[in-house]
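**Q** give me a model of this one.
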Amino acid sequence: MSIRKRLILSNIAMILIPVISLFLIEIVIGYILFVAFQGNMDEVNVNSFMQIRFTAIGGVLILTNGLLTYYVSKSIIQPISKLSTAARRISTGDLEYSVKSDKKDELGELSNNFENMRLQLKEAEKAQEAYEKNRQELIAQISHDLKTPLTSIKGYVQGIQDGVANTPEKLEHYTETIYQTANDMNELIDELFLYSKLDLQQEKLQFEEVDLYAFFVDFIEEMSFFLEKKNGKANLSAEKAENYIVHADREKIRRVVLNIIQNSMKYMKEEPQKIQVSLENSENEVVVEIKDNGSGIDEADIPFIFNNFYRTDASRNSETGGSGLGLSIVKKIIQAHGGTVWAKSQLHKGSSIYFTLKKAV
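**A** Coordinates of the predicted model:
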């Protein structure tokens, strides 16, 4: 019952109960006195009757008003007091004090809204803790991935300065290694910059209508040149007559596909290397599958491969380690497009990366 209805009924009861009580008191006392004195009432008896009458009426009024006031005030003051306590505890950082209410009045609704706010603050606090932990891990990982190549560069430069590279061949090897290491650092910094912009939603997407069938025909033609060197090949599986036009940023989707394929190629040791791209239509989106014949991913690693800096290769070597941001960037870009990304894999049987893109209206 709402507080408004409760107050109205309380006021009505404060009027009706005394009136009804007065009526009943008049009847009961009148009957008792009439029977007791057999209808012969002198002035003293009349005065006694009036005193009893007014005393009873006063008692009824006091009792009625007291009980109704106590009931109404209790039903209002207790929830307000609980909300006040909750607000005070939340202000000190204590988010464990629940004010959930099963009452159907305005204060019950207010308490439940306050409870929802408390739960949201609690979730926000957990998210902030996770974000802070992730930030600290990110800084540690960036420090590691930048320090390692810097140490390598310093070592080779020191070798040149000390005359270790005393032949043209050694000097060329040292300078080539320094250049390649510096180039790897530059790529890492570029990926860090892109990842941070995507994470902060500061990377603007240039949406347009993209025909994924034509897009992958061109992309696979480019990829075939590199795969042929390793006796490999790339294929596209799709129905040419189907509609694969999506609303997307062409360059960002190119980055997604390139990152996935580069990640796949690091783990395809046996020849021939095979990349299979498949397109599947649904009512509102296109599902893209990029499958390889690499070494596969352990089932325990699959839920984490899209996390930043996660590597299935614990050695973090330069051959397979990479920056650890490739698939994280893939996830960020696809999410920015309103799509989803996931993976399926079996050890020694290859891996498949899937992502969805919304169809152009």
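**Q** from now on I want contacts and neighbour counts done on CA atoms only, so please keep to that.
**A** Fine.
**Q** relative to residue 269, how far out is residue 300?
**A** 22 Å (CA to CA, to the nearest Å).
**Q** more crowded one of those two?
**A** Between residue 300 and residue 269, residue 269 has the larger neighbour count (other CA atoms under 10 Å), namely 12 against 9.
**Q** what's near enough to touch the closest residue to that one other than its chain neighbours?
**A** Excluding the flanking residues, the one nearest residue 269 by CA to CA, 6 or more residues apart in numbering is residue 294, at 6.8 Å. Residues near residue 294 by CA atoms under 8 Å, 6 or more residues apart in numbering: 264-265, 267-270, 273, 348-351.
**Q** pretty sure residue 256 sits against residue 333.
**A** Yes - under the criterion of CA atoms under 8 Å, residue 256 makes contact with residue 333 at 7.2 Å.
**Q** how many neighbours does the residue lying closest to residue 245 once chain neighbours are set aside have?
**A** Distances taken as CA to CA, 6+ apart put residue 211 closest to residue 245, at 4.2 Å, once the chain neighbours are dropped. Under the neighbour criterion other CA under 10 Å, residue 211 is assigned a count of 17.
**Q** hang on, isn't residue 211 packed against residue 246?
**A** Yes - between residue 211 and residue 246 there is a contact at 6.4 Å, judged by CA under 8 Å.
**Q** one step back: shouldn't the residue nearest to residue 269 be within a helix?
**A** No - in this structure, residue 294 is coil, not part of a helix, as judged by DSSP: H, G, I helix; E, B strand; the rest coil.
**Q** centroid-nearest residue for the protein?
**A** Nearest residue to the geometric centre of the chain (CA atoms, centre = their mean): residue 127, 7.9 Å.
**Q** that residue: which element?
**A** Using DSSP states H and E, residue 127 sits in helix 106-161.
**Q** packing partners of that helix?
**A** Identification of packing neighbours for helix 106-161 by 3 or more CA pairs under 8 Å, 6 or more residues apart in numbering; DSSP states H and E yields helix 43-91, helix 168-199.
**Q** 6 Å - rerun?
**A** Packed against helix 106-161, as judged by 3 or more CA pairs under 6 Å, 6 or more residues apart in numbering; DSSP states H and E, are no other helices or strands.
**Q** one more sequence to fold, the one below, so I can look at both together:
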Amino acid sequence: RWVFAYTTPIVLNDGSKPAFYHFEIPLKAFQDITKVDEGRAYVIDSGGYLVADSSHVYNQSLNSAAFGQSPKDFFPSISTISTSPEFNEDIRNMLASNNSTNIGHVTYSGDGELHYIVFKRLPMFDWILAYEKPYSLMMSGNYNLDNLAVTLFVISLGVIAGGLIAIYVLSDRITRPIIDFARKCRNQDVSNLQRINPIGKDKEINQVIYAFNDMMERVNAIEKQKEEFASMVTHELKSPLTPIIGWCQTLKNPKLIGQLNSKQLNAVDVIQRNAKRLLQLVGDILDVQKLDLNRMKFDSQSVDVDELLNYMYNNLQNVMDQKNIKQINSTKEQLTIRSDRNRIEQVLNNLILNAVDFVPSEGGKIEYGAQSKGDEVIFYVKDNGPGISPEKQKKLFHKFYQIDTSVTRKHGGSGLGLAISKGIIESLGGKIWIESELGRGASFYFTIPKDRTKTTMSEKVIDIKETAK
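**A** Here you go, the predicted model:
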């Protein structure tokens, strides 16, 4: 079977080379390293063959390759990725380049979709490490370009580690900077990736660091463009919606326009209802963007929790009556907190209206309330719906996640409500979670500090102490 072979002289203190060290690794080790959950990762050798590919199944059994077998008879070529001339030219130029810090990126169309590829030359082996994702995966769900960069780093670190196993044993000088580099990468904030300074004098490790830094700059630039584009699009969508809704209200006022017949009124109602729905979606996208950029503003005021929940009860009664749902405000304490009332109301609305969608049409029940616990107040929303499986609970607070993803799904929504709720609660100093079993309903809980001002001040003190250290 095909293996990766490495040979290096053993050099004594007097400069003599009495022996050589040789080791071999089955290429299956590299195939295991390139396994990814999303996208595609592969390693290209100097001949243009894929020696590892997460999308290809290699025969790794003993005696699977004849002695003297040509690589083209066993390994796929880069043409199996794309026949695009630009793609092949970029890969060939990278293989021929002597610049070990080269980083390339290219796009190509495959299966009717645009793919984005980032690749890096590995100078020790004259190989290329590449990672690609379709744009649909990069621009939706809980994935973004930060995930792409971190994934590529992990794969490149794994490939380098696979090639340096023997050197790890022979020299502690190499293991220390690798561990230091990994530690610095783990401490990175994926929403704001920073450059990493070179470590020691090890050229190979520093080459990876330089590549990582260059890649982060490219990814951060693309992420900024994506954020600016999202901001522009949402603003342009929101601008015409306000006059549309305003004119709908005007059309329904007989004193201003005249009396409309029933069909005309129904048509105006449909326009107004969908315009408000689109306005809500645009608002959700703007909220997500503000939370991602840490730009959402929060007030700090005295909040009467009992009054807030009674307000929610009265405000939602019409919705509950329309769907024959029994709502219960089970708060038994007089509670006052110092926080942002509007944002807490936004979270409660999200959770309660989600429950409205999932409770049964007959005998639906939603219970909500709050109770004191130490320096916090715990809010809860419970329903008697179908419940949520443990597998789906893990992704429930991810952006754009839908419990029911079927074409005929009964429940609408953008999949942003719970992600926004999580961002708001954590920004207010609390936490949010779910407890549920299939067939036994779902219970959402979130905590809010009784005094957000004190929590914020204590966090600042901790930050100052950490900085001083």
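**Q** any idea what the TM-score is?
**A** Remark: TM-score between the superposed chains equals 0.54 [TM-score structural alignment, normalised by the length of the first structure]; 250 aligned residues with a CA RMSD of 4.6 Å.
**Q** of residue 256 and residue 333 of the first structure, who's got more company?
**A** Legend: neighbour count by other CA under 10 Å for residue 256 of the first structure and residue 333, higher for residue 333 (25 against 21).
**Q** kindly state which residue of the second structure is aligned to the more buried one.
**A** Aligned by TM-score structural alignment, residue 333 of the first structure pairs with residue 424 of the second structure.
**Q** any figure for the gap between that match and residue 330 of the second structure?
**A** Distance of residue 424 of the second structure to residue 330 of the second structure, given as CA to CA: 24 Å.
**Q** what of residue 280 of the second structure?
**A** Where residue 330 of the second structure is concerned, residue 280 of the second structure sits at a distance of 29 Å (CA to CA).
**Q** nearest residue to residue 326 of the first structure in space, please, no chain neighbours.
**A** residue 259 (5.4 Å).
**Q** map the one you found onto the second structure.
**A** Checking TM-score structural alignment: residue 259 of the first structure goes with residue 350.
**Q** residue 309 of the first structure too?
**A** Looks like residue 309 of the first structure aligns to residue 400 there (TM-score structural alignment).
**Q** right, and that match touches residue 415 too?
**A** Yes - with contacts counted by CA atoms under 6 Å, residue 400 of the second structure reaches residue 415, the gap being 3.9 Å.
**Q** any common contacting residues for those two?
**A** Residues touching both residue 400 of the second structure and residue 415 (CA atoms under 6 Å, 6 or more residues apart in numbering): there are none.
**Q** doesn't residue 246 of the first structure belong to a strand?
**A** Yes - the assignment for residue 246 of the first structure (three-state DSSP) places it in a strand.
**Q** tell me who's in contact with it.
**A** 209-210, 358-360.
**Q** save those as JSON lines, and put in secondary structure too.
**A** Converted to JSON lines, the contacts of residue 246 of the first structure look like this (three-state DSSP):
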{"residue": "209", "secondary structure": "strand"}
{"residue": "210", "secondary structure": "strand"}
{"residue": "358", "secondary structure": "strand"}
{"residue": "359", "secondary structure": "strand"}
{"residue": "360", "secondary structure": "coil"}
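**Q** just those residues now: which is nearest residue 200 of the first structure?
**A** residue 358 (22.4 Å; CA to CA).
**Q** what's the match for the closest one in the second structure?
**A** Aligned partner of residue 358 of the first structure by TM-score structural alignment: residue 449.
**Q** try residue 183 of the first structure
**A** Checking TM-score structural alignment: residue 183 of the first structure goes with residue 276.
**Q** how many neighbouring residues does its match have?
**A** Quick note: residue 276 of the second structure (other CA under 10 Å) scores 16 neighbours.
**Q** which residue packs closest to it, ignoring adjacent ones?
**A** Residue 276 of the second structure's closest residue in space is residue 245 (CA to CA, 6+ apart), at 7.2 Å.
**Q** element containing the one you found?
**A** Short version, using DSSP H and E: residue 245 of the second structure is in helix 203-251.
**Q** give me the angle between that helix and helix 262-292.
**A** Relative orientation of helix 203-251 of the second structure versus helix 262-292 (axes from the mean of the first three to the mean of the last three CA atoms, to 10 degrees): 150 degrees.
**Q** gap between helix 203-251 of the second structure and the chain center?
**A** Averaging C-alpha positions (CA atoms, centre = their mean, to the nearest Å) puts helix 203-251 of the second structure 14 Å from its chain's average.
**Q** what do you get for stretch 272-282 of the first structure?
**A** That offset, for stretch 272-282 of the first structure, works out to 31 Å (CA atoms, centre = their mean).
**Q** tell me, it lands on which residues of the second structure?
**A** The aligned range for stretch 272-282 of the first structure is 363-373, by TM-score structural alignment.
**Q** the match of residue 259 of the first structure and residue 157 of the second structure, how far apart?
**A** 41 Å.
**Q** do residue 385 of the second structure as well
**A** Taken as CA to CA, the span from residue 385 of the second structure to residue 157 of the second structure is 46 Å.
**Q** go on, residue 346 of the second structure?
**A** 43 Å.
**Q** these two - which one has more neighbours?
**A** Ranked by neighbour count (other CA under 10 Å), residue 346 of the second structure and residue 157 place residue 157 first, with 17 against 14.
**Q** what comes up buried for stretch 287-300 of the first structure?
**A** 287-297 (16 or more other CA atoms under 10 Å).
**Q** stretch 44-59 of the first structure now?
**A** So, applying 16+ other CA under 10 Å, buried residues of stretch 44-59 of the first structure: 49, 53, 56-57.
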